[in-house]
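**Q** Structure, please.
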Amino acid sequence: MITKKYFSVPTVLSIAGFDGSGGAGIQADTKTISALGCYAMNVLTALPIQNTQGVKAIYDIPTEAVKEQLHTIFDDIYPDAIKIGMVHSIELVELISQFLKDYTGKIVFDPVMVSTSGHKLIQDDTIQACKELLFPLARVITPNLDEISVLTGKKIDNTDKMQYAGEALLQTGCQAVLVKGGHLVNPILTSYLIQRDGNTQCYESAHIDTVNTHGSGCTLSSAIASYLAQRQTLTEAVKQSMDYVYQAILSSKDLRIGKGNGPLNHFHQPKKLISYEMDR
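**A** Here you go, the predicted model:
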């Protein structure tokens, strides 16, 4: 008798906002997760009206609708890893944190708090709720310089301050902080992965002269979640994700998509869907 083989795939859930122009939010997450060989799922938390030139408005998704989305996904496909992006109300923070309190996979939280133009996208009380309720659930949080400045209440604009701020954020209960240096005005961009166990890794890359960086934060965080879903260590997942984003920006630097900050080339070197043979 021939025994039929079945295969599982690494699954990644993106809990994030929408981007109709396709470069950020759940669109960037889905492209990234798929390009890295994982199976992508989505829970929509907000409907920003945006394009490559900026965010025009943000419409709420009813909290009950977010709750039903989460239950429906988990009832069917349990995610190996989760990326959390835009969570712009206290009610959503409370809902998501309560729902995920017993989740056994890895969570990557990209604290989307400041727009490219420098405007805060969520209120101070929601930021505090994120720190108290979502940060402790995260395997890693991935703030850029604007976001970590908001989170610490101090202007973070050089590598020394980046390390200090990352260590300070560990006090919120998260296991690790990746302080991204993409906004540094340097020929070499430096990011730091600071972990609760005392280990700190430094990642460096050359600055790329391009405006096509729309959605780079979403892309990086969903890439980390994808590699964690593939059972890599956090250190290796961050390294490979930084390399992926660098190549995605490099291969899109001369493209003209839209009138503002264009998207990355998520499919510069796509992988086939990864599968693992299941024990029967």
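
**Q** From here on, just use CA atoms for contacts and neighbour counts.
**A** Fine.

**Q** By residue count, what's the longest strand in this structure?
**A** strand 39-51 (DSSP state E).

**Q** list the helices and strands that one packs on?
**A** Contacts of strand 39-51 with other secondary structure elements, assessed using 3 or more CA pairs under 8 Å, 6 or more residues apart in numbering; DSSP states H and E, are made with strand 11-17, helix 25-35, strand 54-60, helix 63-76.

**Q** Give me the angle between the first one and helix 63-76.
**A** For strand 11-17 and helix 63-76, the angle between their directions (axes from the mean of the first three to the mean of the last three CA atoms, to 10 degrees) works out to 180 degrees.

**Q** got the angle for strand 11-17 vs strand 54-60?
**A** Taking the same axes, to 10 degrees, one finds strand 11-17 and strand 54-60 inclined to each other by 100 degrees.

**Q** try the longest one
**A** Counting by the same axes, to 10 degrees, helix 63-76 points 80 degrees away from the direction of strand 54-60.

**Q** just checking, next helix/strand downstream of the helix or strand harbouring Thr219?
**A** Mapping Thr219 onto the secondary structure by DSSP states H and E places it in helix 216-229. Next in sequence after helix 216-229, counting helices and strands by DSSP H and E, comes helix 234-250.

**Q** what packs against the following helix or strand past that following helix?
**A** As assigned by DSSP H and E, the chain's next helix or strand after helix 234-250 is strand 276-277. Other elements packing on strand 276-277 under the criterion 3+ CA pairs under 8 Å, 6+ apart are strand 7-8.

**Q** chain center to the strand it packs on, what's the gap?
**A** Chain-centre distance of strand 7-8: 25 Å, with CA atoms, centre = their mean, to the nearest Å.

**Q** this one next, for a side-by-side:
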Amino acid sequence: MQVVTTIAGSDSGGGAGIQADLKTFQELKVFGTTVITALTAQNTRGVSGVLPIEAAFVKQQLQALLDDFSISAVKTGMLFSSAIIHTIAQIIADTNIPLIVDPVMIAKGGESLLQQEAIDAIIHYLLPIATIVTPNIPEAETLTGKKINTIADIKKAADHLLATGVHCAIIKGGHLADATNATDYVFFKNGQAFSMQTPRIATKNTHGTGCTFSAALTAFVGRGLTIKEAIIEAKKFIQLAITHDLALGHGHGPTNHFAYQNDKKSCEVTIYES
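**A** Below is the predicted model:
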């Protein structure tokens, strides 16, 4: 049984954050451990409160895990502050554990989940030690300072991210104006690249998609898949989770973390090598 860790915020609505990560880990047959960076009061309609955890206690949580478990992969989600990011980076830098960074900045309802000074900390301290970073278009624009409207813009943004030291950048294309397909773009530091395409699903129930995708990626990396294999399987996981949404709540409902095991053989991802 592989052990993986999520370092993220708690979502009281259960659709994103720590809760989404643990559901994904369970479905993918890895043992999930947690480091909680903040508590949130939220539901499908939005975030009504955030209570950050002190960086010293974040450190204590992470160190407790490393002192006891052999962890095969770590992901970060909502990190909130530069102090928390510094703390995590200092500890993870002394390990050889693959690190997947989901640069969570804005909740689905538009609320900020990351302090402004924390963005620089992600760029200068977390990405240089990361294996994979998984921004959507707005997050990639914030991290790079580059506006993204075209595929060429995506390539430039990816080059900017790879220059920080991260091994692989996945820029998720869900915000691009394509009514037919959802295409994600994957770039490696060695120059290799490919894109993944699935049909776009017409639904408002997309709360926690970024958390769920990166958690699935973490689970597959932790299980020993190659990075490319893990990325493709994680794309299948989130595609099925969106396709078979649960229709819960009155806002942006959660995805279905239980769909993959039943339908994974039927889910097709079109791969375009670059």
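
**Q** TM-score, when you put one on top of the other?
**A** Comparing the two superposed chains by TM-score structural alignment, normalised by the length of structure 2, the resulting TM-score equals 0.92, with 261 aligned residues with a CA RMSD of 1.4 Å.

**Q** Present the helices and strands packed on strand 39-51 of structure 1 as TSV; the columns should include distance to Pro263 of structure 1.
**A** As requested, these are exported to TSV (distance: least, CA to CA, whole Å):
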stretch	distance to Pro263 of structure 1
strand 11-17	16
helix 25-35	9
strand 54-60	12
helix 63-76	27
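
**Q** for the ones you listed, which one sits closest to Leu133 of structure 1?
**A** Go through these one by one with CA to CA and the one that ends up closest to Leu133 of structure 1 is strand 11-17, at 15.5 Å.

**Q** what angle do that closest one and strand 39-51 make?
**A** Using the same axes, to 10 degrees: strand 11-17 of structure 1 against strand 39-51 is 20 degrees.

**Q** Can you list the helices and strands that strand 11-17 of structure 1 packs against?
**A** Here strand 11-17 of structure 1 touches helix 25-35, strand 39-51, strand 81-84, helix 216-229, going by 3+ CA pairs under 8 Å, 6+ apart.

**Q** Read off where that strand ends up in structure 2.
**A** The alignment of strand 11-17 of structure 1 onto structure 2 (TM-score structural alignment) covers residues 3-9.

**Q** That stretch vs structure 1, average distance?
**A** Superposing on structure 1 places stretch 3-9 of structure 2 at an average distance of 0.5 Å from its equivalents, by mean CA distance after the TM-score superposition for structure 1.

**Q** And the contacts of that stretch?
**A** When contacts are taken as CA atoms under 8 Å, 6 or more residues apart in numbering, the neighbours of stretch 3-9 of structure 2 outside the stretch itself are 17-18, 21, 25, 30-40, 69-79, 215, 218-219, 222.

**Q** Could you do stretch 35-44 of structure 1 as well?
**A** So stretch 35-44 of structure 1 is in contact with 9-18, 26, 29-30, 33-34, 61, 66, 69-70, 73, 223, 226-227, 229, 266-267, 269-274, going by CA under 8 Å, 6+ apart.

**Q** Please list only the buried members of those residues.
**A** Among these, those classed as buried by 16 or more other CA atoms under 10 Å are 9-18, 26, 29-30, 33-34, 66, 69-70, 223, 226-227, 229, 266, 274.

**Q** how about the helices of the stretch 51-200 of structure 1, start to end?
**A** Listed from the start of the chain, the stretch 51-200 of structure 1 has helices (DSSP state H, counting those that start in this stretch) covering 63-76, 90-99, 124-129, 145-152, 159-169.

**Q** give the contact list for the aligned partner of His252 of structure 2 in structure 1.
**A** With TM-score structural alignment as the criterion, His252 of structure 2 lines up with Asn261 in structure 1. Applying CA under 8 Å, 6+ apart to Asn261 of structure 1 gives the contacts 52-53, 211-214.

**Q** Pull out the buried members of those residues.
**A** The neighbour-count test (16+ other CA under 10 Å) applied to these identifies 52, 211-214 as buried.

**Q** Output those residues in CSV; the columns should cover distance to Lys120 of structure 1 and secondary structure.
**A** Rendered in CSV, the data for those read as follows (distance: CA to CA, whole Å; DSSP: H, G, I helix; E, B strand; the rest coil):
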residue, distance to Lys120 of structure 1, secondary structure
Thr52, 18, coil
Val211, 21, coil
Asn212, 22, coil
Thr213, 19, coil
His214, 17, strand
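
**Q** right, and the helices and strands packed on strand 39-51 of structure 1 - which one's nearest Ser205 of structure 1?
**A** Comparing those by their distance to Ser205 of structure 1 (CA to CA), the top pick is helix 25-35, with 19.7 Å.

**Q** Between strand 39-51 and that closest one, find me the angle.
**A** Angle of helix 25-35 of structure 1 versus strand 39-51, following the same axes, to 10 degrees, is 140 degrees.

**Q** now helix 25-35 of structure 1 against helix 234-250, angle please.
**A** Angle between the axes of helix 25-35 of structure 1 and helix 234-250 is 110 degrees (criterion: the same axes, to 10 degrees).

**Q** All good on my end, thank you.
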